[in-house]
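J.: build me a model:
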Amino acid sequence: MQSLGKAFRLLEAIAASDADLTLSELAAASDLDPGTTHRMLNTMVDLGYVARSDPKHFALTLKVLDLGFHAIGRRDIRMLARPMLRALVDETNEAASLGVLDGGDVLYVERMRAGITRLGVDIRVGTLIPAATSVIGWAILAFLPDADRIRTLKQPSRQRDFQEIAAPPDLDKKLAAVRKQGFALSGSTISTVLTVLAVPVLDRDGYPIAALSVAAPTVRMKPDALASRGLKPLLNAADLIARGLEASGGAVPE
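T.: Below is the predicted model:
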């Protein structure tokens, strides 16, 4: 924890200066010894958050802005999505969720249940699920450009609860079908009692910035019935969220 605090003091010292600073100037500004400052600066340079403007001076890179932009983007889409999800729950009487890619995972940024019924799986805001092994993930992956999809699938998951679930061997075939029909529909990969319907939220260039899903207990809702009830409302909600983000200038960073 002390090292983390020192790292943030150093970043704040760089950000507070109008001019690029030397190692000794940064050590003094952040109240650190030169050796600690040197080690931390080298680490931050390696990570891409700090750059050498010349051999002796250091400056922040634009990568630091990514942290804030991710938070802003997710807040924007979550605020836009809440009334859409509420309307989806009212119209379908099923649980509705919104997820975005976070590395190789789908991060749930908003979720609403229908009443107090539990669905047999503990998904909440902040839950991560490997994109390759989730229906909502397929709705995003299917619409990614090939290079982005390959890069995403190579990234390790940060979620430990679902590591034992393997991606389907015919994933490429599944994604091609999702891309062709415009939605993903399947039994949940993390619960044997749920059916999930998911659609992408596409920007004006057709890039998937998120995905919406509804989930229903399989015992009372077969896949075809869920698609019949939920597909049109899901597509309408996804379109409204995309248009709302465009109008507000918001975006969800990669």
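J.: only C-alpha atoms from now on, for both contacts and neighbour counts.
T.: OK.
J.: now do the strands in the stretch 1-150 of the chain.
T.: In the stretch 1-150 of the chain, the strands defined using DSSP state E, counting those that start in this stretch lie at 21-22, 50-54, 57-60, 95-102, 105-112, 128-130.
J.: let's see this one next to it:
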Amino acid sequence: MSRPGDQVPGEIGAVRTLRVLTYLSKRSRPVSAGTIARDCDIPRSSLYRILRVMERMYFVVHLPEDELWGIGIGAFEIGSGYLRSGVLERSGRPLLVRLTRRTGMVSHLGVLHGSDVLYLLKQTTDEPARPFVTAVGVRLPAHLTAMGRAMLAQLPAHQVRAILWRPGELVTRTGRGPRHLSELREILRADRSRGYSVESSSTTEEVSCVAAAVFDHEGLPIAAVGVSYYDLPSAAEVERIASAVRETADGLTTRLSGTPVRRRA
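T.: Next comes the predicted model:
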């Protein structure tokens, strides 16, 4: 490893960029440029150049109203890319098999990919079932799906805004689901409070889903586990399904990170 005095200018810039990225990834909320410069020991003039480049590459997000900087979706997608390399699928497949056997329902595993959920695994039942749109490789808007909401509910508000912000209303598929970020925030608050997400007919008419987030060692959501069904169960049955889904998600968290689950309250 080279010492600071041995580094060439390009290497110094790379080290500083990675230092900023690591620093922001560990912050629970956006911080000012002055705080970043102080804590990362980077001159303010150099820091602003770094931040502007990182912003163009979506590794950081700038909140101009508050003059704050936070981690961006580009950094999140790199982490998801590592999981999509096969680690997540190999670890999650046997757990989905058990979840489907336990609930008698189709189960899924997915990750955030930009503002969408990317479905990585699907475990079907032994019984003939009506088709679902959630095939492996399919992408659906995260704010409409239980799996997407389960992950979004565990992210800081500024990161949710960075992921989903667009002019006008949020997209819909069936005419149901949140149309504005303010409406979505209320849904995410309720999901976060109970520890799982429920969605009904937002992606496909008459199809419902229950999902829970999977976490990394830092307590950030890296994936979600969910089950889908056509028949609308009773409230007690939803609780039973949710319990099985959460246990599966927690089991995958332990497999991947080796640490206890830390959900945001």
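J.: give me the TM-score for this pair.
T.: Once superposed, chain against chain, the TM-score is 0.63 (TM-score structural alignment, normalised by the length of structure 1); 182 aligned residues with a Cα RMSD of 3.0 Å.
J.: just to revisit the earlier point, right, and the strands of the stretch 1-150 of structure 1 - which one's nearest F162 of structure 1?
T.: F162 of structure 1 lies closest to strand 128-130 among the strands of the stretch 1-150 of structure 1, at 6.9 Å (Cα to Cα).
J.: Provide the aligned range in structure 2 for the closest one.
T.: Aligning strand 128-130 of structure 1 against structure 2 (TM-score structural alignment) gives residues 139-141.
J.: can I get the strands of the stretch 1-150 of structure 1 in a markdown table with mean neighbour count and distance to M40 of structure 1?
T.: Converted to a markdown table, the strands of the stretch 1-150 of structure 1 look like this (neighbours: other Cα atoms under 10 Å; distance: least, Cα to Cα, whole Å):
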| stretch | mean neighbour count | distance to M40 of structure 1 |
| --- | --- | --- |
| strand 21-22 | 18 | 13 |
| strand 50-54 | 16 | 10 |
| strand 57-60 | 19 | 12 |
| strand 95-102 | 26 | 26 |
| strand 105-112 | 23 | 29 |
| strand 128-130 | 27 | 30 |
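J.: so can I have TSV of these showing distance to G68 of structure 1?
T.: Converted to TSV, those look like this (distance: least, Cα to Cα, whole Å):
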stretch	distance to G68 of structure 1
strand 21-22	23
strand 50-54	16
strand 57-60	14
strand 95-102	15
strand 105-112	16
strand 128-130	20
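J.: closest one to P233 of structure 1 among those?
T.: Among those, if distance is taken as Cα to Cα, the winner is strand 95-102, at 11.0 Å.
J.: that closest one: how far from the chain's middle?
T.: When C-alpha coordinates are averaged (Cα atoms, centre = their mean, to the nearest Å), strand 95-102 of structure 1 and its chain have centres 8 Å apart.
J.: could you check how far the residue nearest to the spatial centre of structure 2 is from D191 of structure 2?
T.: Centroid-nearest residue in structure 2: M151, 4.0 Å away (criterion: Cα atoms, centre = their mean). Per Cα to Cα, to the nearest Å, M151 of structure 2 is found 10 Å from D191 of structure 2.
J.: over to L112 of structure 2?
T.: L112 of structure 2 sits at a distance of 17 Å from D191 of structure 2 (criterion: Cα to Cα).
J.: now the strands: where do they sit in the stretch 151-254 of structure 1?
T.: Ranges of strands in the stretch 151-254 of structure 1, per DSSP E, counting those that start in this stretch, are 184-187, 194-202, 208-217.
J.: for G73 of structure 1, which of the ones you listed is the nearest?
T.: When the strands of the stretch 151-254 of structure 1 are compared by Cα to Cα, strand 208-217 sits nearest G73 of structure 1, at 10.2 Å.
J.: give me the mean deviation of that closest one from structure 2.
T.: Compared with structure 2 after fitting, strand 208-217 of structure 1 deviates on average by 1.0 Å (mean Cα distance after the TM-score superposition for structure 1).
J.: now do the buried residues in that strand.
T.: Judged by neighbour count (16 or more other Cα atoms under 10 Å), strand 208-217 of structure 1 contains these buried residues: P208, I209, A210, A211, L212, S213, V214, A215, A216, P217.
J.: can you check stretch 178-192 of structure 1 too?
T.: Using 16+ other Cα under 10 Å as the test for burial, stretch 178-192 of structure 1 gives V178, R179, G182, F183, A184, L185, S186, G187, S188, T189, I190.
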